[in-house]
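**Q** following is a predicted model, sequence given first.
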Amino acid sequence: MFSSFRGLPPVVWTVFAGTVVNRLGYLVTPFLVFFLATRGVTGTHVSYVLGALGAGNLLGPAVGGVLADRIGRRPTMLAGLVAASVGQGALFVAPGVATMAAAALLISAAGSMVSPAAYALLADAVDAEHRRRAYALFQWGVNIGTAVAGVLGGFLAARGYWLLFAVDAGSMLVFAAVVAFRLREHRPPTAFGAEGDGGAGGAKRKDGIGYGVVLRDRLGLALLPLFGVQLFVYSLTEVALPLAIHDSGLSPTVYGAMAALNAVMVVVLQPVVTARLARLPQLPVQCAGGVLIAVGVAMTGLANTVTGYAISVVVWSVGEVVVAGIAASVIANLAPAHARGRYQGAFGWTWGTARFGALTLGVGLYSGLGPGVLWWTALLAGIACSVATLAFHGRVARRMDHVLAA
């Protein structure tokens, strides 16, 4: 199974192992509403805490990308993991809604700082030709940990919510220890703020400390929203799928079974599919996977039985496996060496925006205009996004040729 990722350097495997451990502790968020109810937080007050959690996913990647380029990948990962661990403890002991919201903001903002730095670290350590496999392995680690956490969370919650917080905080500290003692910095030779072309092929200029280097890259700016649309469609599997299952008169255990089916498929198929597709051009594969995700999500609107929902899950799960690691790899290959953190920060912010959009716009369409509108929107937007992304294949290939020749 691991042969699909043979030849990747030790740093990639270290990040993979740490990510599995970290995601094993992804327990609090899925059970947060139930925990809040035990503390007497219900109704609109719950939305304040969940809103803070969502806002942190927008703030964290932007900050993490800058810090990854400014102070280094490892320090940024350490800061995010330790701060998120502190946030877990703060949320558990928080006395009121305001302090709970502040703790939730800290957890999500600090936790989402880690990925841009980790992606940049992997890009520093792996050449452009092998980044797709490195990022696919990273994503596989996320899925393995999340799959086990889904089972572990229910077991621990029945024995006390404090166990969820303890395992979450502990897993983050274990990953922090791995970062501190098992990883070394692979900083590119160009210092932060040094002269660079910003990946846009233009004149040399000073990058400064923010995201100007990303904003000047017209190819990157064109691709990020397209990746964001695909991520929005995929995020509907976490948001609108449980609503559809509920409205079909099925029990919550059906959604749990669908989540388990997705997890098993991804964990089993990821290495095989990655090996089979590794030599194919990235963007056409990304677009094909995007179409599968859009079709699978839209098929949710046709389902009203367990079998129907299972078929839709199978389709978009295959799409998820196909696209694994590609978008992050494309963004990493577009980035100049000294700005990889900020490019990954921009990608992470796009992911956070897509999830936030699914929670707001997606639920709004489902509840306000009807489920049919949402499923048709997902289908058409997903397919249109894939077609538009494919149009940039030539430009991305030329940029890649320039990177490999440099």
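**A** The structure has been received and is ready for your questions.
**Q** could you use CA atoms for every contact and neighbour count after this?
**A** Noted.
**Q** what's the biggest helix in the protein, counting residues?
**A** helix 218-247 (DSSP state H).
**Q** enumerate the positions of that one that are buried.
**A** 219-220, 223-237, 239-245 (16 or more other CA atoms under 10 Å).
**Q** with stretch 24-32 instead?
**A** L24, G25, Y26, L27, V28, T29, L32.
**Q** can you list the residues you listed in TSV and add secondary structure and distance to G348?
**A** Output for those, formatted as TSV (DSSP: H, G, I helix; E, B strand; the rest coil; distance: CA to CA, whole Å):
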residue	secondary structure	distance to G348
L24	helix	21
G25	coil	21
Y26	coil	18
L27	coil	21
V28	coil	21
T29	helix	19
L32	helix	23
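**Q** report the two of the residues you listed separated the most.
**A** The widest separation within the buried residues of stretch 24-32, taken as CA to CA, falls between L24 and L32 and amounts to 16.2 Å.
**Q** try it against this one:
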Amino acid sequence: MRTRVFAVVRDVPRTVRLLAFGAFLNGVVSFTFVFLFVYLTGPRGLPVPQAGVIAGVGGIGLVAGNFTGGWFGDHYGHRRMLLTGALVSGAALTTLPVLPVVAMYAVLPLAQYAAGVVRAANAALVAVSVPEGGRRQSFALMRAGSNAAFTVGPPLGALIAARFSYGPLFVADGLGTLLFAVYASKVLPARGTAHARPAHVPGAPGLRRELRARPAVPVLLVAILCVDFVYRQQYSTLPVFLADHGHGAQVYGWLLAINGGVILCLELPAAHALRRRAPLSIVGTGLLLVGLGYAVLIPGAGTLSAVTMMVSLTAGEVLYKTTATAYVADQAPLHAQGRFQSLYAGASISGQVLAPPLGGALYAAAPGLLWPACAVLAGGAGAAVLAAGRLRGPAGPPAAERTAAAERQAQPG
């Protein structure tokens, strides 16, 4: 297993390896997402509704940055947008501990919007740095760096907060983002690389026309938006559900540990092992597994069913997230690579804004309907993606077959 992982990493272009390392270092100190609500209701003394509004507008900014960052990258260069977004986000985050509460309504969405631009630029840089057929492994490595950072970061942040205070967490997050900008400026040279130049081509077909020519892509994007609402229930309504069934925070913590551990161990090898398989069949299967995971909770929440749910959910995540990102990149024309990645990035994080309020409202109104609704929504999304594999793209054959054929041609022997 270890030899295979090292082989996969070795086959990934150097630029992507350096970006993944930078994303890991920055992710270790990315404390804002984890501790913001606790900070607002604790040291800042805000009531829960007001803290929820501030965190919510920050989440809206993040989603908006993901949806629009690729447009800026296509027009002005993905490297330039990554550096600009990191500088703006880092500078804004360092000011959070000293800002008056009223200023947070403007500064936090700005910081999160810039962070969303960075996320979209990162994805686009990977897409333009790797030829079609090798992108799954590259995106898997980027996700491995982020997931490894998330494994280390929250416990470290909790230790700092307990020993000192919450304020230094946001300063560390901002400084880490600024250092990432400096690091990225060194590993992504401004001249002589494809990703340093804007890919916008005057007179090229617009985004809507390009999407109409690739009908499977809009189907996939809608499916990802739906399933992200389902997937992110694990961070909002799931811990409440577990508590209502007599399980404490320790059980929930162990479930998240299962999720992180399985992803770190299996995502890179799975991306390599399945690289010749038609991508939409892998994505569709992954979405079905997400739905199956939540269906397990319909009878109740015993320890075994909770663990089974998380294993199924994680297996689905391993299958669909990397493969879907690479599929969108493989389908995108060069002049719209950033916008295609932005659409996917925005859809893949939309649940961060939609899941807590919508899932919480449904759970409060009808607790017994939440998990059946999640299972049906994810199952329907998976079935739609599997069916989309038969849709024809711009080159004639089904998009899934075309991408799989390109991947087979890219492999030696």
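**A** Okay, I see it. Quantities reported herein were computed from a predicted structural model and do not represent experimental measurements.
**Q** TM value for the aligned chains?
**A** After superposition, the two chains reach a TM-score (TM-score structural alignment, normalised by the length of the first structure) of 0.90; 391 aligned residues with a CA RMSD of 2.3 Å.
**Q** now do the longest helix of the first structure: distance to the chain's middle.
**A** How far helix 218-247 of the first structure lies from its chain's middle: 11 Å, per CA atoms, centre = their mean, to the nearest Å.
**Q** name the helices or strands packed onto it?
**A** helix 212-215, helix 252-277, helix 282-298, helix 326-334, helix 340-357, helix 371-390 (3 or more CA pairs under 8 Å, 6 or more residues apart in numbering; DSSP states H and E).
**Q** most packed of those?
**A** Most buried of those, by mean neighbour count (mean count of other CA atoms under 10 Å): helix 340-357, with a mean of 27.
**Q** residues in the second structure matched by it, start to end?
**A** Using TM-score structural alignment, helix 340-357 of the first structure lines up with residues 337-354 of the second structure.
**Q** can you list the helices and strands packed on helix 218-247 of the first structure in TSV and add distance to G150 of the first structure?
**A** Shown next, in TSV, are those (distance: least, CA to CA, whole Å):
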stretch	distance to G150 of the first structure
helix 212-215	36
helix 252-277	8
helix 282-298	21
helix 326-334	25
helix 340-357	19
helix 371-390	26
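**Q** closest one to G18 of the first structure among these?
**A** Short answer: helix 252-277, nearest of those by CA to CA, at 16.8 Å.
**Q** so P398 of the second structure is in contact with A387, correct?
**A** No: using CA atoms under 8 Å, P398 of the second structure is not in contact with A387; the gap is 10.9 Å.
**Q** F31 of the second structure pairs with which position in the first structure?
**A** Aligned partner of F31 of the second structure by TM-score structural alignment: L27.
**Q** try A373 of the second structure
**A** Checking with TM-score structural alignment, A373 of the second structure has T377 as its match.
**Q** so L179 of the second structure versus V262 of the second structure, what's the distance?
**A** 30 Å (CA to CA, to the nearest Å).
**Q** equivalent analysis for A204 of the second structure, please.
**A** 43 Å.
**Q** next: V353 of the second structure.
**A** 26 Å.
**Q** stretch 89-102 of the first structure: which residues count as buried?
**A** In stretch 89-102 of the first structure, counting by 16+ other CA under 10 Å, buried: G89, A90, L91, F92, A94, V97, M100, A101, A102.
**Q** quick one: contacts for the last one?
**A** A102 of the first structure makes contact with A52, according to CA atoms under 8 Å, 6 or more residues apart in numbering.
**Q** next, the corresponding residue of the second structure for it: secondary structure please.
**A** Counting by TM-score structural alignment, A102 of the first structure lines up with A106 in the second structure. On the three-state scheme (DSSP: H, G, I helix; E, B strand; the rest coil), A106 of the second structure is labelled helix.
**Q** so how far is H335 of the second structure from A106 of the second structure?
**A** According to CA to CA, A106 of the second structure and H335 of the second structure sit 33 Å apart.
**Q** ok, P367 of the second structure next?
**A** For P367 of the second structure, the distance to H335 of the second structure - CA to CA - is 47 Å.
**Q** ok, now which ones touch the residue nearest to the spatial centre of the first structure?
**A** The C-alpha lying nearest the average C-alpha coordinate of the first structure belongs to W351 (CA atoms, centre = their mean; 6.1 Å). Taking CA under 8 Å, 6+ apart, we find W351 of the first structure in contact with G228, L231, F232.
**Q** which of these are also in contact in the second structure?
**A** Checking the contacts of W351 of the first structure against the second structure (both residues aligned by TM-score structural alignment, their matches' CA atoms under 8 Å), the contacts still present are G228, L231.
**Q** export the contacts of W351 of the first structure to JSON lines and tack on distance to A134 of the first structure?
**A** Output for the contacts of W351 of the first structure, formatted as JSON lines (distance: CA to CA, whole Å):
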{"residue": "G228", "distance to A134 of the first structure": "21"}
{"residue": "L231", "distance to A134 of the first structure": "20"}
{"residue": "F232", "distance to A134 of the first structure": "24"}
